[in-house]
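Undergrad: With the sequence up front, the predicted model follows.
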Amino acid sequence: MNRRSWLKLSAAFGAAMFAMSGAQAQDTIKIGEMNSYKNFAAFLEPYKKGWELAVEQVNASGGLLGKKLEIVSRDDNGNPGDAVRIAEELVTREKVSFLIGTFPSNVGLAVASFAKEKKVLFIAAEPLTDKIVWDQGNKYTFRLRASTYMQTAMLVPEAAKLKKKRWAIVYPNYEYGQSATAAFKQLIKAAQPDVEFVIEQAPPLGKIEAGAVADAIAAAKPDAIFSSLFGADLAKFVREGQTRDLFKGVEVFNLLAGEPEYLDPLKDESPVGWWVTGYPWYAITTPEHKAFAEAYQKRFNDYPRLGSIVGYATVQSAAAVIKKAGTLDTEKLVTAMKGLTHSTPLGNITYRPQDNQSTMGAYVGKIGLKDGKGVMTDWYYADGAKFLPSDADVAKMRPAE
């Protein structure tokens, strides 16, 4: 073969490959996903399995708009600056249709700001800060999980029943913990005006000096403790507090501590009697949850965590809005998100048009021990729709679009 013939063949081959890659791209809907996988592995490894299962099910049922669904996933390192850079890369280089994900509240807020600036739909999966849908809410950002305000509001009625006057508060000192603390103070004061906040401890996230924190709280002699600690910080606080008998005769309320990600590692050290929000996967018998749990266990040979639910439901939301909009046009997707209702393993949820917050609820109960492991007892499902502020209050908090 002479050089001219070889060049023609090479050019033809290159054109064919380009055409094939273009056709392949046209057959795929790409969604950009980012999360702090290395930083929060306990929650986000199950989360990733959850969204992988949902994608497999979507594609097995025929895909979306006649195309396969593809998630382009990146680790944002738990850093707002990195997250914005990655979001830009996903949108401009990877040509994703929209964005999903994030875990820490500060990262979620950074990506929400990016979504507003670039006019890109963003379904925030996990960041719990109230600001993402209220104070700093924007047209393009929607949030799946029940917020700090919502989950705190679910615990406050149980707290108010006890009529405890002297409260200690301990929280991780970043957006999530600050938001949870503000919500608790507001809601418990409204329910019980005579409460006193005798001490606050706000250790940096992941760097708690648990012994010193426990000593300081004990010295304040509270009747009750409200905590939004989670992960390793929670485990250290539980162990140091138990060593010092901090929790004897003191009622404790803790956001998230009933989630398997954070409860399971404590094993027989689980703090019996604490009121918590969480996920008693082993005892939920609704048809939608049973179908999800069976599929998850079959696929991964493991039981689901709350992260599994969040990852799965996030892709369910993404699929539902694409089906409803019938297009990948951003403005039509945003319009379709408002009032979007779809099923999840926890039941039906709706994204409220007034604030872009979903009505996904949470399980409320107490921690008990069974077979040397922590479990949730006396639990019930709190419907998120019942723990949200009024339309009038939302209008005061949320910037006009």
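TA: Looks like it came in fine.

Undergrad: CA atoms for contacts and neighbours, from now on please.
TA: Fine.

Undergrad: Helix or strand for Ile169, just tell me which one.
TA: Using DSSP states H and E, Ile169 falls within strand 166-170.

Undergrad: Use this one as the comparison:
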Amino acid sequence: MFSVRLHTALFAIFAFTAASAPARAADVIKIGELNSYKSQPAFLGPYKKGMELAVEQINAAGGVNGKQLELIVRDDNSNPGDAVRAAEELLSRDKVDVLTGTFLSHVGLAVTDYAKHKKRFFLASEPLTDKIVWAEGNDYTYRLRNSTYMQVAMLIPAAVKMNKKRWAIVYPNYEYGQSATATFKTLLKEAQPDVEFVAEQAAPLGKIDAGNVVQALADAKPEAMFNVLFATDLAKFVRAGSQRNLFKGLSVVSMLTGEPEYLDPLGRETPEGWVVTGYPWYAIDTPEHDRFLKAYQERYDDYPRLGTVVGYNTILSLAAGIAKAGTTDTPALIQAFKELEVDTPFGRIKYRGLDHQSTMGAYVGKLAVKDGKGVMVDFQYVDGASVQPPDELVRKWRPGAGG
């Protein structure tokens, strides 16, 4: 197994004799990254800083295979067509060695398909749709962030424990929201066959009519709710729901809401008691996270968001894979990433050879308000490996999946 040890003998696996002369083009590994920076700044601003911190640390420690890392970033305008054009530009004009990035699931799927046709390695850092590694997965694409299936599976035990029969669902109406909703309904029904889904509201991404959505949900008189909204849609929904007392006595499980980029703007309006996935950076007590947190705060005089960790882990993963492969050639990278292990601020993760999904996990806990701010309490880290579907299901969903 191959792993990267953070900060202690930092990146010693990349050992080489450092040249004193300025880096030449042949001495640089170009990482081409594309993302929705303009439309999703809350997540992707910190994400970019996380990438930059990792690049700085790796280069200061000698680089990878004797070469320095160079990050070249493009905006995909949250549009699949623009994303493909940005990827083409990165490869043809900027001559990048590998592709990475994307945030929105439908954009990630477009670049996944592009990587397949171009036969170039692509590490999807953030998009959550299961299709990237299952139905539309391919040999050329790996994915870092835990999928919609994995995050839903993390919340199912809490949903079942609530023992509620009448459920409502609200989600953004695009691939991520649709995928999360379908998985939640399937997994909850399997665990609790008598549940009923009495209301389902699909809001246009970034354009929620919060008042009407809240009223429609309230009219159905649910006992519990599954929320998949994030960013500005979430803030509008929470405000409207609080004003209309939707959440009073309502049990809620919610994806992403505990991430600082979405939780912090809620402030005193944070709905207490929701069970959420998130990132309680202020209360994680592990040596690997402590080192990461200290380095980030010293570099940026700010606290990390979940996006920071995703960006940081993206670069660590690429560095580890390239070091293991000994090259940036696509066939070698594909093989190197199979069962690749990487030590991260969340602990060690592994990229499964079966479906190219990493085992990066997430924190699950409850929302509370402390000193006027939303926080996660009673949380625990859920290892992504523990919420993967059985291998036989993966092989069914992804024909030709390897071992």
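TA: Arrived safely. All values reported here derive from a predicted model rather than from experimental measurement.

Undergrad: TM-score of the superposition?
TA: The TM-score (TM-score structural alignment, normalised by the length of the first structure) is 0.94; 380 aligned residues with a C-alpha RMSD of 1.0 Å.

Undergrad: Show me what the strand holding Ile169 of the first structure is packed up against.
TA: strand 196-201, strand 224-227 (3 or more C-alpha pairs under 8 Å, 6 or more residues apart in numbering; DSSP states H and E).

Undergrad: Contacts for it, please.
TA: Applying C-alpha atoms under 8 Å, 6 or more residues apart in numbering, the external contacts of strand 166-170 of the first structure come out as 181, 195-203, 217, 220-229.

Undergrad: report the angle between the axes of it and strand 196-201?
TA: Orientation check (axes from the mean of the first three to the mean of the last three C-alpha atoms, to 10 degrees): strand 166-170 of the first structure against strand 196-201 gives 20 degrees.

Undergrad: and the next element down the chain from strand 166-170 of the first structure?
TA: helix 175-191.

Undergrad: mean shift of that following helix relative to the second structure?
TA: Aligned to the second structure and superposed, helix 175-191 of the first structure gives a mean residue distance of 0.4 Å (mean C-alpha distance after the TM-score superposition for the first structure).

Undergrad: That helix: which residues count as buried?
TA: By 16 or more other C-alpha atoms under 10 Å, the buried positions in helix 175-191 of the first structure come out as Glu175, Tyr176, Gly177, Gln178, Ser179, Ala180, Thr181, Ala183, Phe184, Lys185, Leu187, Ile188.

Undergrad: now stretch 123-143 of the second structure
TA: 123-134, 137-143.

Undergrad: Look up how far Tyr363 of the second structure lies from the closest residue to Thr359 of the second structure other than its chain neighbours.
TA: Of all residues not flanking Thr359 of the second structure in the chain, Gly384 sits nearest, at 4.3 Å (C-alpha to C-alpha, 6 or more residues apart in numbering). The gap separating Gly384 of the second structure from Tyr363 of the second structure is 10 Å, by C-alpha to C-alpha, to the nearest Å.

Undergrad: And Asn146 of the second structure, by the same measure?
TA: Relative to Tyr363 of the second structure, Asn146 of the second structure is positioned 11 Å away (C-alpha to C-alpha).

Undergrad: go on, Leu91 of the second structure?
TA: 36 Å.

Undergrad: So for these two, which residue has more residues nearby?
TA: Neighbours per residue (other C-alpha atoms under 10 Å) separate Leu91 of the second structure from Tyr363, with Tyr363 holding more: 23 against 19.

Undergrad: The more buried one sits in which helix or strand?
TA: In the assignment (DSSP H and E), Tyr363 of the second structure maps to strand 362-370.

Undergrad: tell me which residues of the very next helix or strand once past that strand are tucked away?
TA: Sequence-wise, the next helix or strand downstream of strand 362-370 of the second structure (DSSP H and E) is strand 373-382. Neighbour-count burial for strand 373-382 of the second structure flags Gly374, Val375, Met376, Val377, Phe379, Tyr381, Val382 (criterion: 16+ other C-alpha under 10 Å).

Undergrad: Grab the nearest non-local neighbour of the residue sitting nearest the centre point of the first structure.
TA: Residue closest to the mean C-alpha point of the first structure, counted by C-alpha atoms, centre = their mean, is Glu126 at 1.8 Å. The spatial neighbour of Glu126 of the first structure that comes closest, neighbours along the chain excluded (C-alpha to C-alpha, 6+ apart), is Phe103 at 4.9 Å.

Undergrad: burial count for that neighbour?
TA: Neighbour count for Phe103 of the first structure, taken as other C-alpha under 10 Å: 22.

Undergrad: With Tyr282 of the first structure instead?
TA: When counting by other C-alpha under 10 Å, one arrives at 12 neighbours for Tyr282 of the first structure.

Undergrad: where's it relative to Gly374 of the first structure, distance?
TA: Note on Tyr282 of the first structure: its distance to Gly374 of the first structure, by C-alpha to C-alpha, is 12 Å.
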